[in-house]
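Chemist: Model the following, please.
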Amino acid sequence: MKEYRKGPVLLRGRNVPTTSTSERLLDGQHRPDWLHDDPWRVLRIQSEFVEGFGALAELGPAITVFGSARSAPGSWEYEAGVEVGRRLVEEGYAVITGGGPGCMEAANKGASEAGGTSVGLGIELPFEQGVNEHVNLGINFRYFFARKTMFVKYAQGFIALPGGYGTLDELFECLTLVQTRTVRRFPIVLVGTSYWGGLLDWMRDTLAADGKISPTDLELVSVTDDPDEAVARMVALTREDG
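Modeler: Sure, this is the predicted structure:
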């Protein structure tokens, strides 16, 4: 039977909602009832930040790893994720992911099997629930913006395996934060030259060539096919900045 967790509440069967908390927050402001509901949502949002800060405040050095939830075990990107998670732990980092399946699960698996802290920051979605079995420190969020704050606040860098819209969203948010100096230098390494190459070419040949970004902005991200090299770059850059 399908299950759905709404904060501490477990719902099954016909009680499973068809919309998420974030969707309900962002939808329907043309209706007058949002005037009564939204002020109370502020307290729930506040509680998510408090819980996240409390759970992660003593995490120590950590790297956030992103990638597709659709990558199957045995695929090259899944196995690369396992290796990235393992190598990060061996270098003294905790591993933070979105807690889902695919590449996120892979990085959590590598971190957990290496004896490290494997963090999963899950999100309440109608089609995606909970965190994978390799997470040993998990938090489930209702709101994307609270969750996304934790991805950056408690990490010293970002490794992206092949992924879709969610991975691209996090990638460009981190790039924007670094470019605008909202955060100090935040190393970003992409794994998969053939996967990311077209995007990087477009950034160079279109964005930079047309003056929409500076040529130096292209230096904010690097790409490799080797998980060991990705971790080595992360180690060199974070320790250099530290």
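
Chemist: okay, CA-based contacts and neighbour counts for the rest of this
Modeler: Fine.

Chemist: For the chain, just list every one of the strands.
Modeler: Assigned by DSSP state E, the chain shows strands spanning 3-6, 9-12, 62-66, 94-97, 118-123, 137-141, 158-160, 188-191, 221-224.

Chemist: Quick one, which of those strands gets closest to residue 30.
Modeler: Comparing these against residue 30 with C-alpha to C-alpha, the closest turns out to be strand 3-6 (24.9 Å).

Chemist: how far out from the middle of the chain is stretch 133-145?
Modeler: Its chain's C-alpha centre and that of stretch 133-145 lie 10 Å apart, by C-alpha atoms, centre = their mean, to the nearest Å.

Chemist: Now do that stretch: everything it contacts.
Modeler: Stretch 133-145 is touched from outside by 6-7, 20-22, 45, 48, 52, 99, 105, 108-109, 112, 117-124, 130-131, 147, with contacts defined as C-alpha atoms under 8 Å, 6 or more residues apart in numbering.

Chemist: Next: stretch 48-55.
Modeler: 139, 141, 142, 146, 150.

Chemist: Just the buried ones among the contacts of stretch 133-145, please.
Modeler: Among the contacts of stretch 133-145, those buried by neighbour count (16 or more other C-alpha atoms under 10 Å) are 6, 20-22, 48, 52, 99, 105, 108-109, 112, 117-124, 130-131, 147.

Chemist: Could you also give me the structure for this second sequence? I'd like to compare it with the first:
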Amino acid sequence: MTEKDQRISDKFRQKNWNEIKINDSWMIFKIMGEFVRGFEGMSRLGPCVSMFGSARTQVDHRYYALAEEIAYGITQIGFGIITGGGPGIMEAANKGARRGGGQSIGLGIELPFESGNNEFIDKDLSHSFDYFFVRKVLLVKYAQGFVVLPGGFGTLDELFEAITLIQTDKIGRFPIVLVGRKYWGGLIDWFKDTLLQERKISEKDLKLFRVVDTSEEAVGHIKAFYDKYTVKQNF
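Modeler: A predicted model of the protein is given here:
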């Protein structure tokens, strides 16, 4: 049995009813501890923008360079950068934040196939979590905007979390920027041709985000939003 097979087997190991109940009870304290540690670590931050995208993006890819440039531009209008702490787009965003002299925050997740947070995160702002949902709360709670570059399932999860919270008025509206018209075009078409046509969303829901291609457009949209509205923390 390979190491990967063993991990899967351990996850599905049969537990008796009492063992399940005991483990669930103690899990509450672990979850609470991660939230407390996260809230305390993030409470010192100024206004920030969370940036998302694929961990698989290579350093020589144009989206890596674009993420770095956007992050740099965002720091120049007074915001720090929060990422998931990993490689790819996240690394590029943290790199841009450091180059711009802004706060560079990384909220990593403990995974067997990743080697920890990237090197461009401020040492005192590098955090790691076991639970995805704890990290997602922090990525939203301490962000005054989202910039979403091309990514996979994790990126989509984080994007739809923010859109849903804003759509349902669980949090106040903040700017959500999707970078890459060609990349996101098929998804936007599906929103319009399927979700909207079948009345699963409304026309105004399509205005909850902006799709752009350039760093200037991304940074400009965030700046224009906060030229009009007050910066505030979410929930």
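
Chemist: TM-score of the superposition?
Modeler: Remark: TM-score between the superposed chains equals 0.90 [TM-score structural alignment, normalised by the length of the second structure]; 222 aligned residues with a C-alpha RMSD of 1.8 Å.

Chemist: about what we covered before: let me know the closest of the contacts of stretch 48-55 of the first structure to residue 73 of the first structure.
Modeler: Once C-alpha to C-alpha is applied, the member of the contacts of stretch 48-55 of the first structure that ends up nearest residue 73 of the first structure is residue 139, at 23.6 Å.

Chemist: Show me what the closest one aligns to in the second structure.
Modeler: Matched by TM-score structural alignment, residue 139 of the first structure corresponds to residue 127 in the second structure.

Chemist: how much space between its match and residue 84 of the second structure?
Modeler: 9 Å (C-alpha to C-alpha, to the nearest Å).

Chemist: so who does residue 11 of the first structure touch?
Modeler: 3, 4, 5 are the contacts of residue 11 of the first structure under C-alpha under 8 Å, 6+ apart.

Chemist: Filter the residues you listed down to the buried ones and hand me the PyMOL line.
Modeler: Selection of buried members from the contacts of residue 11 of the first structure for PyMOL, criterion 16+ other C-alpha under 10 Å:
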select buried, resi 4+5
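
Chemist: In TSV: the contacts of residue 11 of the first structure, plus distance to residue 215 of the first structure.
Modeler: Output for these, formatted as TSV (distance: C-alpha to C-alpha, whole Å):
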residue	distance to residue 215 of the first structure
3	48
4	46
5	45
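
Chemist: just curious, which of the contacts of residue 11 of the first structure is nearest to residue 235 of the first structure?
Modeler: Proximity to residue 235 of the first structure was ranked across the contacts of residue 11 of the first structure by C-alpha to C-alpha; first place goes to residue 5, at 36.6 Å.

Chemist: The closest one maps to what in the second structure?
Modeler: Checking TM-score structural alignment: residue 5 of the first structure goes with nothing.

Chemist: Tell me how many other residues surround residue 229 of the second structure.
Modeler: Counted with other C-alpha atoms under 10 Å, residues neighbouring residue 229 of the second structure total 11.

Chemist: any idea how far the counterpart of it in the first structure lies from residue 27 of the first structure?
Modeler: Alignment note (TM-score structural alignment): residue 229 of the second structure maps to residue 241 of the first structure. For residue 241 of the first structure, the distance to residue 27 of the first structure equals 42 Å [C-alpha to C-alpha].

Chemist: Looking at the first structure, which helix is longest?
Modeler: Counting by DSSP state H, the longest helix found in the first structure is helix 34-56.

Chemist: Could you give the residue range in the second structure aligned to it?
Modeler: Helix 34-56 of the first structure corresponds to residues 20-42 of the second structure when matched by TM-score structural alignment.

Chemist: same thing with stretch 186-198 of the first structure?
Modeler: Aligned by TM-score structural alignment, stretch 186-198 of the first structure corresponds to residues 174-186 of the second structure.

Chemist: how far out from the middle of the chain is the matching stretch?
Modeler: With C-alpha atoms, centre = their mean, you get 14 Å for stretch 174-186 of the second structure.

Chemist: Start and end of it, how far apart?
Modeler: 24 Å.

Chemist: Equivalent analysis for stretch 55-66 of the first structure, please.
Modeler: 20 Å.

Chemist: So which bits of that stretch are buried?
Modeler: For stretch 55-66 of the first structure, burial by neighbour count (16+ other C-alpha under 10 Å) applies to 56, 59, 62, 63, 64, 65, 66.

Chemist: picking up where we left off before, nearest to residue 184 of the first structure among the contacts of residue 11 of the first structure?
Modeler: Out of these, the member with the shortest distance to residue 184 of the first structure (by C-alpha to C-alpha) is residue 5, at 35.7 Å.

Chemist: Identify the contacts common to residue 127 and residue 84 of the second structure.
Modeler: Common neighbours of residue 127 of the second structure and residue 84 (C-alpha under 8 Å, 6+ apart) are 106, 107, 108.
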